[in-house]
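J.: pasting the sequence and the predicted model now:
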Amino acid sequence: MFLKWQIVLGIFLIAACGSPSNEANQESNKPPQDTAPSLLKEDTKNILFFGNSLTAGYGLENQELAFPGIIQHWIDSLELPYRVINGGLSGETSAAGRERIDWLLQEKIDVFVLELGANDGLRGIPTEETSKNLQEIIDKVKAQYPDCKMVLTGMMVPPSMGGAYGKAFTAIFPALAKNNNMAFVPFLLADIAGETDLNQQDGIHPTEEGHQIMAEHVWEVLEPLL
């Protein structure tokens, strides 16, 4: 079972977080979508989910079915004054995210959920560079909105990237979370990778049920901040 998980995780990451197809490009290049109702109270706060295809909901009918959209539904059911903004972009790297974040920060952000880095790992980008890029993203958010609450999601790379690299890559995320006092999700794809019923027909992208589990992982650390 462990070997199966390792193999499928590698395939999953390559397809779900790698370079997007033309169809994915067309969808991902659209402006970030709000998943909250159109009628908002004046005191409503914004939660920005910033990441790659996992955040964007690659392969789903619409972004409301992705884990940020599921979290919006839970927020609404609890009548909490928060609006989710889905800032996911398929194929995003930490370097690209560092450049893109400025545009998204034009709107006030009260809670920031960062889900990036997997593409760096698959390309063998030095972990020091990935860590630096992610830190710069975090610094930009802090500089713009000092009171913003922050969440970081962890990721892994397949064993084919090498044991030493994999260990160094995995260590990026808890270190950043600790150094920046961020709430931390250890592994976003826990309980999903390798599970046929939780992936789409291609066997590599999470189904709605898979996104439900991702939402649960994030909600566990996000809810106490709201």
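T.: In hand now; what should we look at?
J.: contacts, neighbours, all on C-alpha from now
T.: OK.
J.: which residues in the chain form strands?
T.: Secondary structure of the chain (DSSP state E): strands located at 33-34, 45-51, 82-88, 111-115, 149-153, 183-185.
J.: export the ones you listed to CSV and tack on distance to residue 194 and mean neighbour count?
T.: Below are these laid out as CSV (distance: least, C-alpha to C-alpha, whole Å; neighbours: other C-alpha atoms under 10 Å):
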stretch, distance to residue 194, mean neighbour count
strand 33-34, 29, 18
strand 45-51, 22, 23
strand 82-88, 23, 25
strand 111-115, 20, 24
strand 149-153, 19, 23
strand 183-185, 19, 23
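J.: for residue 101, which of the ones you listed is the nearest?
T.: Comparing the strands of the chain by their distance to residue 101 (C-alpha to C-alpha), the top pick is strand 45-51, with 8.2 Å.
J.: any idea which residue sits dead centre in the chain?
T.: residue 115 (2.9 Å; C-alpha atoms, centre = their mean).
J.: my guess is that residue contacts residue 138. True?
T.: No - at 11.5 Å, residue 115 does not count as touching residue 138 under the criterion of C-alpha atoms under 8 Å.
J.: the nearest residue to residue 131 once chain neighbours are set aside: how many residues sit nearby?
T.: When the adjacent residues along the chain are set aside, residue 131 lies closest to residue 172, with 6.1 Å between them (C-alpha to C-alpha, 6 or more residues apart in numbering). Applying the criterion other C-alpha atoms under 10 Å, we find 20 residues in the vicinity of residue 172.
J.: check it against this one:
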Amino acid sequence: MEGLLKLKRRHFNALAIALCALAAAGSSGFTLAQTPADPVILVVGDSLSAEYGLKRGTGWVALLDERLKREKVRARVVNASISGDTTSGGRSRIAALLKQHQPALVVIELGGNDALRGLPLNMTRDNLAAMTRMARDAGAKVLLLGMEMPPNYGAKYAQEFRDVFTTVAKAEKTALVPFFLKDVADTKDPTALFQADRIHPNETAQPTMLANVWPELRKLLAAR
């Protein structure tokens, strides 16, 4: 009887240790399909990537994580996006993010708030270029997500803003998604895919946003 009790006690202790390990894994953001050794995809963006106004887990970055698991791609997504962030904000914090997460791939989704605040385009360009170089110097591949401004900003400004992303991508020889909100903001009735503020895409638009990013991202993952 005493031997049986000791055996049961050992089994109980082993089970408790296993459950604690699973709890620790869940609290750190990993799933059973992911480990800390998996390559990191670091997303540095603004509200478009930070799930502003959306239910948690429905944004395009969360959908990317699900797609990676579904396609059995060994990678782990870290979303370091902050609503309202500008390229200056991203530039000021990317060094610490690179050091902390040591990503294999960095997705930069910034610039829209620069335009909304009327910040100089040359400053936006310089910040994006600096972030790209810092990520590359840290050993990461970079994917830049381009943005466009609505027609009411004027054709000249809209073209100059669009050129910021293509200029940086060409100069830094990095991958580019020309328009992150393609088939979202340029449809016949774009309000159908936006929240009430008409600035932030709604939940329905998130799969399309991921679809815009995925082809270029898949190429970078395959090259790695």
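T.: Thanks, I have it. Note that the coordinates shown come from a computational prediction; the quantities given were computed from them, not determined experimentally.
J.: tell me who's in contact with the aligned partner of residue 78 of the second structure in the first structure.
T.: Residue-level alignment of residue 78 of the second structure against the first structure, with TM-score structural alignment as criterion, gives residue 85. Residues in contact with residue 85 of the first structure (C-alpha atoms under 8 Å, 6 or more residues apart in numbering) are 32-35, 46-49, 68.
J.: filter those by whether they're kept in the second structure.
T.: Of these, the ones still in contact in the second structure (both residues aligned by TM-score structural alignment, their matches' C-alpha atoms under 8 Å) are 46-49.
J.: off-centre distance for stretch 53-68 of the first structure?
T.: Distance of stretch 53-68 of the first structure from its chain centroid, counting by C-alpha atoms, centre = their mean, to the nearest Å, is 11 Å.
J.: what of stretch 171-184 of the second structure?
T.: On the basis of C-alpha atoms, centre = their mean, the separation between the geometric centre of stretch 171-184 of the second structure and that of its chain is 13 Å.
J.: got the contacts of residue 85 of the first structure as TSV, with distance to residue 108 of the first structure columns?
T.: What follows is the contacts of residue 85 of the first structure, written out as TSV (distance: C-alpha to C-alpha, whole Å):
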residue	distance to residue 108 of the first structure
32	14
33	15
34	13
35	16
46	7
47	9
48	9
49	13
68	18
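J.: residue 153 of the first structure: which of these is nearest?
T.: Looking at those and their distance to residue 153 of the first structure, the nearest is residue 49, at 10.6 Å (C-alpha to C-alpha).
J.: and the closest residue to the closest one other than its chain neighbours, how far from residue 166 of the first structure?
T.: Sequence neighbours aside, residue 113 is the residue nearest to residue 49 of the first structure in space, at 4.7 Å (criterion: C-alpha to C-alpha, 6+ apart). Distance of residue 113 of the first structure to residue 166 of the first structure, computed by C-alpha to C-alpha, to the nearest Å: 23 Å.
J.: in stretch 174-188 of the first structure, which residues are buried?
T.: Within stretch 174-188 of the first structure, the residues that count as buried by 16 or more other C-alpha atoms under 10 Å are 174, 176-177, 180, 182-188.
J.: what residues in the second structure pair up with that stretch?
T.: Stretch 174-188 of the first structure corresponds to residues 166-180 of the second structure when matched by TM-score structural alignment.
J.: quick one: contacts of that stretch?
T.: For stretch 166-180 of the second structure, the surrounding residues in contact (C-alpha under 8 Å, 6+ apart) are 125, 128-129, 132-133, 141-148, 165, 209, 212-213, 216.
J.: now stretch 204-215 of the second structure
T.: Outside of stretch 204-215 of the second structure, the residues within contact range by C-alpha under 8 Å, 6+ apart are 58-61, 63-64, 145, 177, 179-184, 193-194.
J.: off-centre distance for it?
T.: Mean-position distance between stretch 204-215 of the second structure and its chain equals 12 Å (C-alpha atoms, centre = their mean).
J.: what residues in the first structure pair up with it?
T.: Against the first structure, the aligned range for stretch 204-215 of the second structure is residues 209-220 (TM-score structural alignment).
J.: next one: residue 103 of the first structure from residue 196 of the first structure, what distance?
T.: Going from residue 103 of the first structure to residue 196 of the first structure by C-alpha to C-alpha gives 37 Å.
J.: can you show me the helices along the first structure?
T.: Under the criterion DSSP state H, the first structure contains helices at 2-17, 22-28, 53-56, 67-77, 94-104, 118-122, 127-144, 163-179, 208-222.
J.: need those helices in JSON lines (columns: distance to residue 40 of the first structure).
T.: Output for the helices of the first structure, formatted as JSON lines (distance: least, C-alpha to C-alpha, whole Å):
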{"stretch": "helix 2-17", "distance to residue 40 of the first structure": "33"}
{"stretch": "helix 22-28", "distance to residue 40 of the first structure": "25"}
{"stretch": "helix 53-56", "distance to residue 40 of the first structure": "23"}
{"stretch": "helix 67-77", "distance to residue 40 of the first structure": "11"}
{"stretch": "helix 94-104", "distance to residue 40 of the first structure": "19"}
{"stretch": "helix 118-122", "distance to residue 40 of the first structure": "34"}
{"stretch": "helix 127-144", "distance to residue 40 of the first structure": "23"}
{"stretch": "helix 163-179", "distance to residue 40 of the first structure": "31"}
{"stretch": "helix 208-222", "distance to residue 40 of the first structure": "21"}
